[in-house]
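Asks: Let me see the structure of the following:
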Amino acid sequence: MNQSNENDPIVLAITGASGAIYGVRLLQILARSGVEIHLTISPSGAAVIQQELGLTIDLNEVDLACLLSYVPTWSTDSQATQPLTTLESMRSEIHYHRYNDFFTPIASGSFRTQAMVVCPCSGSTLSGIAHASASNLIQRAAEVHLKEHRRLVLVPRETPLSVMQLGNMQRVAAAGAVMLPASPGWYHGVESLDSLVDFVVSRILDQIGVDNSLIDRWGQT
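Replies: Sure thing, here's the model as predicted:
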């Protein structure tokens, strides 16, 4: 694996699998951490965000404040809402790229990044990455991370899985990617839906080297 600098940006892609809340929550936590983010969202990802979260996404000009300030109706997180000044500060570190734009920095291996996460990761996105047949920026950026031996984390949520999907997962894992299914644990003192979402987000952050204290870890007092 290539050495990356902790100051290098992180790429986040949101695709059309159920579980949009994982991607949006991950975006919020990364933004709060101060890391530079390169964000891209597929049309299907935007459709799922609208269906599951009730947020309408304009893929030509994404309203970052809408995503960063989103709080689910079921959330009990009293710290979730951000002041306007904080939102402006977080937005300044986020660069949005259109899904079909291959002329962005993240489409090139010469652009240094720390890691990439596809969350959630649809079956079609997984297939495109597994077979190196990029038809959009998300798949191309993922291929870049594999060929440059950088960290790539794919977060599928679909269940059950077909033999073909399992084969695609094995293929990308063998190429160096981390397969991290959105399967929250229940051993960390679950008290709300927030804690189940944060379990998955915390595990993603661990894989890309971003410190976090979203959950009580096993063995901690």
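Asks: For the rest of this, base every contact and every neighbour count on C-alpha atoms.
Replies: Fine.
Asks: dump the residue contacts of residue 198.
Replies: 25, 214, 215 (C-alpha atoms under 8 Å, 6 or more residues apart in numbering).
Asks: Identify the spatial nearest neighbour of residue 17, chain neighbours not counted.
Replies: residue 122 (4.6 Å; C-alpha to C-alpha, 6 or more residues apart in numbering).
Asks: how near is that neighbour to residue 218?
Replies: Using C-alpha to C-alpha, to the nearest Å, one gets 30 Å for the distance from residue 122 to residue 218.
Asks: Pick out whichever of these two has more residues nearby.
Replies: Using other C-alpha atoms under 10 Å, the more surrounded residue of residue 122 and residue 218 is residue 122, with 21 against 8.
Asks: State the distance from that one to residue 157.
Replies: Taking C-alpha to C-alpha, one finds residue 122 at 8 Å from residue 157.
Asks: Now the host helix or strand of residue 24: buried residues?
Replies: Residue 24 is located in helix 20-33, with elements delineated by DSSP states H and E. Residues of helix 20-33 classed as buried by neighbour count (16 or more other C-alpha atoms under 10 Å): 20-32.
Asks: Secondary structure element for the nearest residue to residue 215 once chain neighbours are set aside, which one?
Replies: In space, and not counting its chain neighbours, residue 215 is closest to residue 199: 6.2 Å by C-alpha to C-alpha, 6+ apart. Following DSSP H and E, one finds residue 199 within helix 193-207.
Asks: now residue 217
Replies: Per DSSP H and E, there is no helix or strand for residue 217.
Asks: related to what we said a few turns ago, buried residues in the helix holding residue 199?
Replies: Going by neighbour count (16+ other C-alpha under 10 Å), the buried part of helix 193-207 is 194-205, 207.
Asks: again, but for stretch 101-119
Replies: Buried residues in stretch 101-119, counted by 16+ other C-alpha under 10 Å: 102, 106-109, 112-119.
Asks: now do the same end-to-end measure for it.
Replies: Start-to-end span of stretch 101-119 (C-alpha to C-alpha) is 19 Å.
Asks: need the contact list for the residue nearest the centre of the chain.
Replies: Nearest residue to the geometric centre of the chain (C-alpha atoms, centre = their mean): residue 119, 3.6 Å. By C-alpha under 8 Å, 6+ apart, residue 119 lies in contact with 12, 13, 14, 15, 20, 22, 23, 154, 155, 156.
Asks: Could you also give me the structure for this next sequence, so I can compare it with the first?
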Amino acid sequence: MAYKGTITLAITGASGSAYALRLLQCLLAAEYKVYVLISSAARVVLDTETGFKLPGSPDAATAILVEKFNAKEGQLKVFGKEQWFSPVASGSAAPKQMIVCPCSTGTLAAISQGMSDNLIERAADVVIKERGQLILVPRETPFSTIHLANMHSLSQMGVTIMPAAPGFYHNPESIDDLIDFMVGRMLDHLGIEQAIMPRWGYQ
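Replies: Modelled structure (predicted):
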């Protein structure tokens, strides 16, 4: 099947794993192929915050996510942190769009310094060097001067910094409404049509 495009979704150990699950659901529903990168800390946070358990094996994690979101054959692929021969590790094969959601401040720091110690950091480094689109969704408060300096440095490189800070002007009635606010904004920046969040002035 021909998909509309391919996007790399990296999930790190910051709080806010529900954003990642909803974003993945929306990307698949929009008929995009998704490469998923999940840190060890992210699996712990996923279980803690949502009760969703993902095994460490990339193939087993792929199977579980495919079943959970009813993905089509070949539409979703999970890669391990040291699968250096995966498409995302090379500028000749990596998708031009990548989002790290949620993005820990440790991952933020590593990306800002070009420290490719795992596949998430390498994939982000590839997108930056290939002049692709990289979106980082940090979830931390307050931000230290170090965090802000790293975000400023990345922003100057063209990286979009989108803190997980949902608005309230759409009168949210549930946590899901707050999640959809942020995921809707992520989809907007990825250039993917969405109807999960009402736009300003159109409520």
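Asks: before we move on, the earlier item: show me which of the buried residues of stretch 101-119 of the first structure is closest to residue 137 of the first structure.
Replies: Nearest to residue 137 of the first structure out of those is residue 102 (C-alpha to C-alpha; 5.7 Å).
Asks: Surely that closest one is in contact with residue 138?
Replies: No: the criterion here is C-alpha atoms under 8 Å, and residue 102 of the first structure misses it with residue 138 at 9.4 Å.
Asks: for residue 41 of the second structure, what are its contacts?
Replies: By C-alpha under 8 Å, 6+ apart, the residues touching residue 41 of the second structure are 12, 13.
Asks: Please read the previous query as pertaining to residue 202 of the first structure.
Replies: With C-alpha under 8 Å, 6+ apart, residue 202 of the first structure has these contacts: 212, 213, 214, 215.
Asks: re earlier: if I look at residue 122 and residue 157 of the first structure, which residues touch both of them?
Replies: residue 17.
Asks: counterpart of stretch 151-166 of the second structure in the first structure, which residues?
Replies: Mapped onto the first structure using TM-score structural alignment, stretch 151-166 of the second structure covers residues 169-184.
Asks: Between the two ends of that stretch, how far is it?
Replies: By C-alpha to C-alpha, one end of stretch 169-184 of the first structure lies 19 Å from the other end.
Asks: Show me how far it is from its chain's centre.
Replies: For stretch 169-184 of the first structure, the separation from the chain centroid amounts to 14 Å (computed by C-alpha atoms, centre = their mean, to the nearest Å).
Asks: Starting from residue 11 of the second structure, give me the distance back to the residue mapped onto residue 24 of the first structure from the second structure.
Replies: Counting by TM-score structural alignment, residue 24 of the first structure lines up with residue 21 in the second structure. Applying C-alpha to C-alpha, the value for residue 21 of the second structure to residue 11 of the second structure is 9 Å.
Asks: Could you do residue 24 of the second structure as well?
Replies: Relative to residue 11 of the second structure, residue 24 of the second structure is positioned 10 Å away (C-alpha to C-alpha).
Asks: joint contacts of these two?
Replies: Counting by C-alpha under 8 Å, 6+ apart, no residue touches both residue 24 of the second structure and residue 11.
Asks: surely residue 96 of the second structure meets residue 133?
Replies: Yes: Residue 96 of the second structure is in contact with residue 133 according to C-alpha under 8 Å; the separation is 6.1 Å.
Asks: Which neighbours do those two have in common?
Replies: By C-alpha under 8 Å, 6+ apart, residue 96 of the second structure and residue 133 have these common neighbours: residue 127.
Asks: Trace residue 131 of the second structure over to the first structure, please.
Replies: Matched by TM-score structural alignment, residue 131 of the second structure corresponds to residue 149 in the first structure.
Asks: Around its match, how many other residues sit close by?
Replies: Residues lying near residue 149 of the first structure (other C-alpha under 10 Å) number 16.
Asks: again, but for the one 10 residues further on
Replies: When neighbours are defined as other C-alpha under 10 Å, residue 159 of the first structure has 7 of them.
Asks: Now check the second structure for the residue matching it.
Replies: The alignment partner of residue 159 of the first structure in the second structure, by TM-score structural alignment, is residue 141.
Asks: What of residue 194 of the first structure?
Replies: By TM-score structural alignment, residue 194 of the first structure lines up with residue 176.
Asks: so how far is residue 118 of the second structure from that match?
Replies: 31 Å.
Asks: Same question for residue 190 of the second structure.
Replies: From residue 190 of the second structure across to residue 118 of the second structure, the span is 24 Å (C-alpha to C-alpha).
Asks: Residue 65 of the second structure now?
Replies: Note on residue 65 of the second structure: its distance to residue 118 of the second structure, by C-alpha to C-alpha, is 22 Å.
Asks: before we move on, what about residue 147 of the second structure?
Replies: Separation of residue 147 of the second structure from residue 118 of the second structure (C-alpha to C-alpha): 20 Å.
Asks: same check, this time on residue 161 of the second structure
Replies: For residue 161 of the second structure, the distance to residue 118 of the second structure equals 21 Å [C-alpha to C-alpha].
Asks: next one: residue 33 of the second structure
Replies: Here the criterion is C-alpha to C-alpha. By it, residue 33 of the second structure lies 22 Å from residue 118 of the second structure.
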